[in-house]
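Novice: what shape does this take:
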Amino acid sequence: MYVSRPQPLIAGNWKMNGVGASLGEAYMIAGGLGDTTARVAICPPATLVQRLAEVLADSAVLVGGQDCHAEEAGAFTGDVSAAQLADAGAALVILGHSERRAGHGETDELVARKVSAALRAGLEPIICVGETLDQRKGGQALAVVTGQVRGSLPAELADKRFSVAYEPVWAIGTGLTPTTPEIEEVHRAIRATLTSMFGAAGSGVAILYGGSVKPSNAAEILHADEVGGALVGGASLKAADFLGIIQAV
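Specialist: So this is what the prediction gives:
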């Protein structure tokens, strides 16, 4: 079975940044896309999902959430369900980000439950994996990352659209970036794991790179073997920077 190369995805993660005035940046991003071959998404704080969806309604830019609860509803003060994100206009959701895994104690099992919740709500998951600096120095990077892939991806993803984002924890927000061979090594290991889990369909999953992606290094990263896009943090907050990354596809 032949599976074509997945369409690149460039997703911006605004994290806990942005208020109503920030929507202008998103509007400029939508207006500056040009004829890019990539799918483009912006994942703002939950407070902006509905307003951003309204601003981008007539554009090609997708809107995503940054997390969702594993349950569909209930007494979970401060949490947001996948159904609520979808109702607000989201099409995607980031799950298992290292900042959630480290700061909120999220396990692979919990991430997998959240992925299942996202699928039930019709959201496309972006599932994050990545090793710490100590794990990389200890030669454990591939084992950690492939273990997270196996533990965080439920079986029902087999016939659904989703992506995996490799984010080395030590590169997020630090300005540090793995070498291209290091990125390729991990992405190839992720691809092998996906095809082991899902067969030929695993070849059609976009594997994104995230971790200090910026206009100056985007082209080299995005053209590396098995890199199918990027999950962008700080550089997605400014239209000029984010568009520079998109144009590097």
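Novice: rest of the way, CA atoms for contacts and neighbours
Specialist: Will do.
Novice: contacts only, for the residue nearest in space to the middle of the chain.
Specialist: The residue lying closest to the centre of the chain (Cα atoms, centre = their mean) is Ile126, at 4.2 Å. Counting by Cα atoms under 8 Å, 6 or more residues apart in numbering, Ile126 makes contact with Leu92, Val93, Ile94, Leu95, Phe162, Ser163, Val164, Ala165.
Novice: also this sequence, please, to line up against the first:
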Amino acid sequence: MNGLKAGLAELEALIAAPVLGGCNLLVCPPATLAAAFAARAAGTHVQVGGQDCHWQPSGAHTGDIAAEMFADLGASHIIVGHSERRTDHGETDAIVKAKAEAVARAGLTPILCIGETLAEREAGEALVLIERQLAGSVPEGLAALVIAYEPVWAIGTGLTPTVAQVAEVHAAIRAVVGPGVKILYGGSVKPSNAAELLAVPHVDGALVGGASLKAADFLGIAAGAA
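Specialist: So this is what the prediction gives:
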């Protein structure tokens, strides 16, 4: 829930920056900015997505946004199951699965988030929780899918898992989803640690939170992937 119209200047900076070899840039602004961002980014190397959607294509759901609406404005991806949606809005694995199916129905790619809390990590239940979320949230036979591992305890806290911890979880995810699915890491990713995190096996990119609000920081992270 960050960003006003002035944020278009940050998008302009991303568009003006040279394309980093092999690196795909996707920005998921608030719904209020999605149409303006998509219109400006059309035909450039920057893609635009949504932060959440409803699982129905239309209907009496005041305040909600359908995946088809994001498709209509030119989006390519939609985030589903972010830890803040799961925590703040009580979204279950079943709801996340329904939303991922809705994104696919609209012809877009879901970025499906999973991750453990600090209590679950300290109890040694991280991998069990991750596998349970994958089993409950990922639709069967979904061709286009991105998984984002975001340890809840590392989001906005400045805490970052060790390389070994990230490697362990991403290897476990890969064992479940197979070779064709991209797996992103998210949680206190910044320019200073991006290269190290993105070098971990089975880390195919980053889901960036606060550091994406400034184009310079976002591009600094992207440089770690190039």
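Novice: ok so, going back, check for me that the residue nearest to the centre of structure 1 belongs to a strand.
Specialist: Yes: per DSSP: H, G, I helix; E, B strand; the rest coil, Ile126 of structure 1 lies within a strand segment.
Novice: map it across to structure 2 for me.
Specialist: In structure 2, the residue matched to Ile126 of structure 1 (TM-score structural alignment) is Ile111.
Novice: any idea which element the residue located most distally from the centre of structure 1 lies in?
Specialist: Residue farthest from the centre of structure 1, counting by Cα atoms, centre = their mean, is Ala75 at 27.6 Å. In the assignment (DSSP states H and E), Ala75 of structure 1 maps to no helix and no strand.
Novice: that one maps to what in structure 2?
Specialist: For Ala75 of structure 1, the aligned position in structure 2 is Ala60, judged by TM-score structural alignment.
Novice: alignment lookup: Phe162 of structure 1 to structure 2.
Specialist: That one, Phe162 of structure 1, aligns with Leu145 by TM-score structural alignment.
Novice: and the strands in structure 2?
Specialist: 25-27, 46-50, 77-80, 109-114, 146-149, 182-185, 205-206 (DSSP state E).
Novice: how far apart are the longest one and its match in structure 1?
Specialist: Yep, that's strand 109-114 of structure 2 we're talking about. Following the fit onto structure 1, the mean deviation recorded for strand 109-114 of structure 2 is 0.3 Å by mean Cα distance after the TM-score superposition for structure 1.
Novice: kindly report the same for the last one.
Specialist: Compared with structure 1 after fitting, strand 205-206 of structure 2 deviates on average by 0.4 Å (mean Cα distance after the TM-score superposition for structure 1).
Novice: cool, the first one as well?
Specialist: In the superposition with structure 1, the average deviation recorded for strand 25-27 of structure 2 is 0.4 Å (mean Cα distance after the TM-score superposition for structure 1).
Novice: next one: that strand to chain centre, how far?
Specialist: Relative to the centre of its chain, strand 25-27 of structure 2 is centred 10 Å away, using Cα atoms, centre = their mean, to the nearest Å.
Novice: give the aligned range of it in structure 1.
Specialist: Against structure 1, strand 25-27 of structure 2 falls on residues 40-42 (TM-score structural alignment).
Novice: the helices in structure 1, which residues?
Specialist: Using DSSP state H, the helices of structure 1 run over 23-31, 49-55, 82-88, 98-103, 108-120, 133-137, 141-152, 180-198, 215-222, 239-246.
Novice: please pull up the equivalent of Ala199 of structure 2 in structure 1.
Specialist: Per TM-score structural alignment, Ala199 of structure 2 is aligned with His223.
Novice: that match touches Ile245, doesn't it?
Specialist: No: counting by Cα atoms under 8 Å, His223 of structure 1 does not reach Ile245; the two are 11.8 Å apart.
Novice: the two: who's more crowded?
Specialist: Applying other Cα atoms under 10 Å to His223 of structure 1 and Ile245 shows that Ile245 carries more neighbours, namely 24 against 14.
Novice: check contacts around the more buried one.
Specialist: Per Cα under 8 Å, 6+ apart, neighbours of Ile245 of structure 1: Val213, Lys214, Pro215, Ala218, Ala219.
Novice: now with 7 Å, please.
Specialist: Listed by Cα atoms under 7 Å, 6 or more residues apart in numbering, the contact set of Ile245 of structure 1 reads Lys214, Pro215, Ala218.
Novice: turn these into JSON lines, including neighbour count and distance to Leu62 of structure 1.
Specialist: Output for these, formatted as JSON lines (neighbours: other Cα atoms under 10 Å; distance: Cα to Cα, whole Å):
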{"residue": "Lys214", "neighbour count": "19", "distance to Leu62 of structure 1": "20"}
{"residue": "Pro215", "neighbour count": "18", "distance to Leu62 of structure 1": "21"}
{"residue": "Ala218", "neighbour count": "20", "distance to Leu62 of structure 1": "20"}
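Novice: tell me, how many residues neighbour Glu99 of structure 1?
Specialist: 13.
Novice: circling back to that earlier point, right, and the strands of structure 2 - which one's nearest Ile95 of structure 2?
Specialist: strand 77-80 (9.3 Å; Cα to Cα).
Novice: re the thing from before, can you put the helices of structure 1 in CSV and add distance to Cys68 of structure 1?
Specialist: Listed next are the helices of structure 1 as CSV, based on distance: least, Cα to Cα, whole Å:
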stretch, distance to Cys68 of structure 1
helix 23-31, 22
helix 49-55, 13
helix 82-88, 5
helix 98-103, 11
helix 108-120, 7
helix 133-137, 27
helix 141-152, 14
helix 180-198, 23
helix 215-222, 28
helix 239-246, 25
